[in-house]
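Asker: Whatever this is, show me its structure:
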Amino acid sequence: MPAKQTLPIHFEDYSAAAFERLVLAFHLRTERYRSIEWYGQVGSDLGRDILVVLDDDSVENGVSMCIQCANHRSLPARKAIRDMDKVQASPTRPARMRFVCGGSVSATTRDKIRAHATKTHLACEVWSGAEFEERLRRGAESLLRRFAEGVDFPDVPSALAGVVAGLDASSDEEVVRLLASLFDRPAFYTPFRNESSIPAFRQALDDTIRGLATGIRQTREGKDLPRIPSRHELRNQSARLAFAEIERGVAGLRARFERLVHSGDIRPCRDHCGNSDCPVYMLSAQAIDHMDEIRSRILDEVRRVYPTFGVRVAW
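Answerer: Just a heads-up that it's a prediction; the model follows:
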């Protein structure tokens, strides 16, 4: 058989607005978020093309992240630094920043951006065009196909979210990536002795089981997020059976959690301190060991299906 070659996507052939919509659609599809605002759509964005509040189990109000879209042949370090300074001076002042580029990013530029981010205490990452394309192929190939085939994305965020929700994953690899993303959350990788919110932990387990079984995702406040394919939609029988077993593992984790609560190994501090508003929970050594062991086994099973999945129970 003759060798087949996958040609790179030339993002620079598309308008800045089209590229920005693709970046927005990608994050709608792949991130767990509480809100996404498209500042670049209305101009005067103060260096904030897209502002996302990520749904983080360990942070009560989520984690804010600014996404700056740079569809240039190369990313100038001076522009990136200027955008970081604008973001730091903006009213929202996000904790994280992500540059998504359509072209190349030199090592020198990356080093300058990293140095400035460290100096200003801003967590920052840079994706070159090639890196963004690989992320699209791995986690949102259906979006990439639509984009590469010349189908315009809507220019209204609500309509774009509807398009993303209505797209079926185009390959089992994409479905596996989306299902694995359900486990990239603090409820699965935070050592249990450091768990900051036991009620949020319980809710995260329920959310994960629902996501695996139905593809339905919601924020902690109950707001619907774009649906992902469920485990039942996997074509590959081996992967389908593996995720069924993973779902049973999460259900077993939840059952063990409830037994530990019932036995008093996980108990609210207010039972002892007398403060009815005390948010602290007391954890026995047995509860810590059991929660960490079971979650580690679950993450090992996810890695067997999705070998590049890097989440582990650890800081």
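Asker: Going by C-alpha atoms from here, please, whenever you check contacts or count neighbours.
Answerer: OK.
Asker: so how far is Arg73 from the residue nearest to Leu75 when sequence neighbours are not counted?
Answerer: Leaving aside its sequence neighbours, Leu75 sits nearest to Val105 (C-alpha to C-alpha, 6 or more residues apart in numbering; 5.6 Å). Val105 is 9 Å from Arg73, where distance means C-alpha to C-alpha, to the nearest Å.
Asker: on that earlier part again, isn't the residue nearest to Leu75 right up against Asn71?
Answerer: No: under the criterion of C-alpha atoms under 8 Å, Val105 is not in contact with Asn71, lying 11.3 Å apart.
Asker: Would you do the same for the sequence below? I want to compare the two.
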Amino acid sequence: MPNVTVRPVHFEDFSGQEFERLVFGYHLWADWSDLAWYGQTGSDMGRDIIGIEPIDETSGRRTVIQCANRDDLPVAKAKRDMKGAANAPTGVPEAFKFVCRGAVSARRRDAIAKAAKALKIGHVTIWSGAEFEEHLRLRAEFLLRRFVDGVPFPDDGAGLQAFFSTFADIGDAEVLAQMAMPFERPAFWTPFHAESNLGAFRQAIEDTIGALSTGIWRSRDGELIRRIPSIRDIRDTGTRKAFEGIVRSLDNMRQLFKRRMQDGSIEHCQCGDPNCPTFILHGDVGTELDHARTAILDRVRAVIPNFHIRVE
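Answerer: This next block holds a predicted model:
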């Protein structure tokens, strides 16, 4: 499998509305509720987006999101935005979130948090462009790909809501049955010492993370196999949180594989062909990866009734 370099996203190439649309779409996907996109109508009074941010299984807080598609976030602008939101008809929000294009220093974050406290805003979150991109890649990479590749998706909040509601009419039992399907592949049952193509294993893990997070299930070659429900289609909060943990565990295993490639425990064939499927395992790295994968499958079995996977 050829090495792929992941380059930073150039948010500066896109308009303010396009950036807001991406932020709105991400928070829909992240299971925020009662989202309203004020920024698309103009005169937002410091409230590009407002919604209920999930805190735990039973509670949330009303949060204003302000999108700063600019190189920096001056303290004066942040103060104006928070003051405008506090004086808006929706009242003082419980929390405020800035999603920025550029970097934000620790000193500036502290100053903005102090200003929020003076306005009786209880909590402030600030994402730099790099932090926003990291969250997108982990939870909603399909949105990022559409954004970067220019693939259109709905321009308005109602259209985005409908875009994410494909499986609204089926129950959790069917949702979970379909979400089990990406695990039915050799990458999840072949012992690592017998794996003939570790590059394909790595791709299978990435594809599974994508399928569970976005509902877009692709083959190794990138072809769409089918749309399936995703984490956000699970209605039961506890089950949804459990599946979010499974996705994090898959990502941890992906990172473990990457670290073992870097430290030489997994060594690519020296033939010079970047597509050569042959890898050499050193030490007990095969056992380490087997244990990590077994732990993930145990978590899946705990969530999906009657989940069975082939073992060879």
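Asker: tell me what the strand or helix carrying Glu258 of the first structure is packed against?
Answerer: Element membership for Glu258 of the first structure, per DSSP states H and E: helix 237-263. Contacts defined by 3 or more C-alpha pairs under 8 Å, 6 or more residues apart in numbering; DSSP states H and E place helix 237-263 of the first structure against helix 198-214, helix 285-305.
Asker: how about it: buried residues?
Answerer: 239-240, 242-243, 246-247, 249-251, 253-254, 256-257, 260 (16 or more other C-alpha atoms under 10 Å).
Asker: likewise stretch 22-34 of the second structure?
Answerer: Buried residues in stretch 22-34 of the second structure, counted by 16+ other C-alpha under 10 Å: Leu22, Val23, Phe24, Gly25, Tyr26, His27, Leu28, Trp29, Ala30, Trp32, Ser33.
Asker: so which two of these are the farthest from each other?
Answerer: Leu22 and Ser33 (16.3 Å; C-alpha to C-alpha).
Asker: The stretch 1-150 of the first structure: helices as residue ranges?
Answerer: 16-30, 77-89, 107-119, 129-139, 141-148 (DSSP state H, counting those that start in this stretch).
Asker: Which residues does the fourth one contact?
Answerer: This points to helix 129-139 of the first structure. Contact partners of helix 129-139 of the first structure, identified using C-alpha atoms under 8 Å, 6 or more residues apart in numbering, comprise 8-9, 11, 26, 30, 100-104, 143-144, 173-175, 177-178.
Asker: still on that earlier bit, and Val105 and Asn71 of the first structure? Which one has more around it.
Answerer: Asn71 (24 against 20; other C-alpha atoms under 10 Å).
Asker: The second structure: which residue goes with the more buried one?
Answerer: When the second structure is aligned by TM-score structural alignment, Asn71 of the first structure is paired with Asn69.
Asker: Could you do Gly215 of the first structure as well?
Answerer: Checking TM-score structural alignment: Gly215 of the first structure goes with Ile234.
Asker: Next one: its match from Glu206 of the second structure, what distance?
Answerer: To Glu206 of the second structure, Ile234 of the second structure is 21 Å away according to C-alpha to C-alpha.
Asker: More neighbours: those two, which one.
Answerer: Ile234 (23 against 16).
Asker: check contacts around that one.
Answerer: Asp172, Val175, Leu176, Arg240.
Asker: Surely the first one and Thr237 touch.
Answerer: Pointing back at Asp172 of the second structure there. No: in terms of C-alpha under 8 Å, Asp172 of the second structure does not count as a neighbour of Thr237; the distance is 10.8 Å.
Asker: Settle it for me: which of these two has more neighbours?
Answerer: Asp172 (18 against 13).
Asker: List the contacts of that one.
Answerer: Counting by C-alpha under 8 Å, 6+ apart, Asp172 of the second structure has contacts Asp233, Ile234, Arg235, Asp236.
Asker: In the first structure, what residue corresponds to it?
Answerer: Using TM-score structural alignment, Asp172 of the second structure sits opposite a gap in the first structure.
Asker: For His123 of the second structure, see how far away Asp172 of the second structure is.
Answerer: Counting by C-alpha to C-alpha, the gap from Asp172 of the second structure to His123 of the second structure is 33 Å.
Asker: Pull out the buried members of the contacts of helix 129-139 of the first structure.
Answerer: 11, 26, 30, 100-104, 143-144, 173-175, 177-178.
Asker: No more questions from me, cheers.
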